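**Q** would you be able to build a 3D model of this:
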Amino acid sequence: MSPAHVLEPTYDALRRRLIAGTWPSGFRLEATKLALDLGVSITPVRDSLNRLSGERLVQATAGIGFHVPRLDAADINQLLDWHEMLLSVGLRRIETGEAQLDIPHGHNGIADHSAILFGSIGMAAGNGELDRAIANAAARLGPYRRMEADLLAGAAAEIDEIDQTARAGSWESLTHLLQQYHARRRAIAPHLAHAVREN
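**A** The predicted structure follows:
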């Protein structure tokens, strides 16, 4: 195992690139090339790729190695369903007064705004397992969220409305908006899958 002072920055760098959609789906992640690119030895890269594989941000195939997961429309729909379920659990805890929702201001585009907004719901729910599950689903959806502006009319305005509704504490309206949000993305799942493959 690599020492933490080398492993953590390597892991963080690779994770950020995966979430940002730096590589198209199905792209082979060669540890030697990544090590050269990051200026580290191959060991922290392999350790990081194994860790990211456990988080399902990387796919490991025996005899082939590591690659960026290739999600099809059905996979994306299942991930969106899971994300919606997790958020509904978080909102129920917030709505009952068990937690306080605090959404930071400032973001860099739709994907970043979505991650901040939904991450805030996860944190406010007051359950570490739920928070980590929402964060993981968000990370896996990251590359697809970056395609929304091109594929979905009014996507940025939609996130703004969800944000404002959450800040206002209008829980019933927020639940309805989140249902619409996920339904709209499920409707374009084939296009999202194609766009990330061609990225």
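**Q** okay, CA-based contacts and neighbour counts for the rest of this
**A** Will do.
**Q** stretch 150-158: how far from the chain's middle?
**A** 18 Å (CA atoms, centre = their mean, to the nearest Å).
**Q** and what of stretch 112-122?
**A** Worked out by CA atoms, centre = their mean, stretch 112-122 lies 10 Å from the chain centre.
**Q** I have a second one here; can you model it like the first so I can compare?
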Amino acid sequence: MIRILASVCGLVAEHPMTRKRADSFKIALDTLREELRAGVHRAGSRLTANDIAERLSLSQTPVREALSRLAGEGLLLDRRGQGFFVQSLAEQDLIALFRLELELLLIACDERSSLPPLDLDRLVPTATETPPDAAFVLASERLFRVFASASSPPLARHLARLQDQLAPLRTVEPRVLHGLPAEFGQLLDVISSGATETVRSALNAFFARRIGVAAALIRALDAADTIESI
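**A** Below you'll find the predicted structure:
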């Protein structure tokens, strides 16, 4: 009875094996998520728990759990009996995801009470984090998360999931779109101003630009995959 009460009150230490498994799951999940976001794994490629576990020096069980979690988030495709595969987005899929992200941000625009002070140095990654052009792709993603969080944390979590799905295609934006630093600067100024209609207009323009080059983004990602595989 004492042990049961102690467990309920959080007084019994977590078993080392349980903690180790949780740590292994987090390592696998975080590593795979970042690899998928960066486009490390080619669209349509199969990911196996055995290969990943060996590469990360982990057991297969937490790796399988991480693969299942990512499949549930739409970053992988779980084909029963065949394994896990990297999602391959068609042009219409990409357009739909961009439109969904826009809609979430427009909801945030209508519902937010106030936007906290923005720290530009925190939004724009340093040169050691990512190449200069790509920095502004990540900066806009961070800006949108801050913006959504000011409205609703649950909305921000849905936005983050969409951004993870879009991330591989957004990595090739610098190859397709010009003027990303200037675009980000204007977007930051508009969102900081807080004028709802101006913000809505800027968000519509931002995503219209990307929807207009959806096919080109897919071709650029395919070309990058081909170059890396040679």
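**Q** all helices for the second structure, in order.
**A** 2-8, 16-37, 49-56, 60-72, 91-111, 120-123, 132-149, 153-170, 173-176, 180-193, 196-212, 214-229 (DSSP state H).
**Q** contacting residues around the last one?
**A** Read that as helix 214-229 of the second structure. Residues from elsewhere that reach helix 214-229 of the second structure (CA atoms under 8 Å, 6 or more residues apart in numbering): 42, 89-91, 94-95, 168-170, 172-173, 175-176.
**Q** picking that back up, okay, the helices of the second structure in TSV with mean neighbour count and distance to residue 79 of the second structure next?
**A** Output for those, formatted as TSV (neighbours: other CA atoms under 10 Å; distance: least, CA to CA, whole Å):
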stretch	mean neighbour count	distance to residue 79 of the second structure
helix 2-8	11	39
helix 16-37	16	18
helix 49-56	15	14
helix 60-72	19	10
helix 91-111	17	19
helix 120-123	12	37
helix 132-149	21	30
helix 153-170	19	18
helix 173-176	17	30
helix 180-193	16	37
helix 196-212	16	29
helix 214-229	16	22
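**Q** any chance of the ones you listed in CSV, plus distance to residue 78 of the second structure?
**A** Formatted as CSV, the helices of the second structure follow (distance: least, CA to CA, whole Å):
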stretch, distance to residue 78 of the second structure
helix 2-8, 36
helix 16-37, 15
helix 49-56, 13
helix 60-72, 6
helix 91-111, 18
helix 120-123, 34
helix 132-149, 27
helix 153-170, 15
helix 173-176, 28
helix 180-193, 35
helix 196-212, 27
helix 214-229, 22
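**Q** quick one: which of those is nearest residue 84 of the second structure?
**A** The closest of the helices of the second structure to residue 84 of the second structure is helix 60-72. By CA to CA, the value is 7.1 Å.
**Q** which part of the first structure matches that closest one?
**A** Counting by TM-score structural alignment, helix 60-72 of the second structure falls onto residues 42-54 of the first structure.
**Q** mean shift of that stretch relative to the second structure?
**A** Following superposition, stretch 42-54 of the first structure is found to deviate from the second structure by 0.6 Å on average (mean CA distance after the TM-score superposition for the first structure).
**Q** which residues does that stretch contact?
**A** Residues from elsewhere that reach stretch 42-54 of the first structure (CA under 8 Å, 6+ apart): 1-2, 6-7, 10-11, 14-15, 31-32, 34-35, 58-60, 66.
**Q** let's go with 6 Å and repeat that
**A** Contacts to stretch 42-54 of the first structure, defined as CA atoms under 6 Å, 6 or more residues apart in numbering, come from residues 2, 7, 11, 31-32, 35, 58-59.
**Q** map residue 3 of the second structure onto the first structure.
**A** For residue 3 of the second structure, no residue is aligned by TM-score structural alignment.
**Q** er, residue 43 of the second structure I mean
**A** Superposed on the first structure with TM-score structural alignment, residue 43 of the second structure falls opposite residue 25.
**Q** just residue 153 of the second structure next, same as before
**A** When the first structure is aligned by TM-score structural alignment, residue 153 of the second structure is paired with residue 128.
**Q** for residue 213 of the second structure, same thing?
**A** Checking TM-score structural alignment: residue 213 of the second structure goes with residue 188.
**Q** next: residue 190 of the second structure.
**A** Using TM-score structural alignment, the equivalent of residue 190 of the second structure in the first structure is residue 165.
**Q** quick one: contacts for its match?
**A** Residues counted as contacts of residue 165 of the first structure (CA under 6 Å, 6+ apart) are residue 174.
**Q** distance of the spatially most central residue of the second structure from residue 141 of the second structure?
**A** For the second structure, the residue nearest the mean C-alpha position is residue 164 (2.1 Å; CA atoms, centre = their mean). Counting by CA to CA, to the nearest Å, the gap from residue 164 of the second structure to residue 141 of the second structure is 10 Å.
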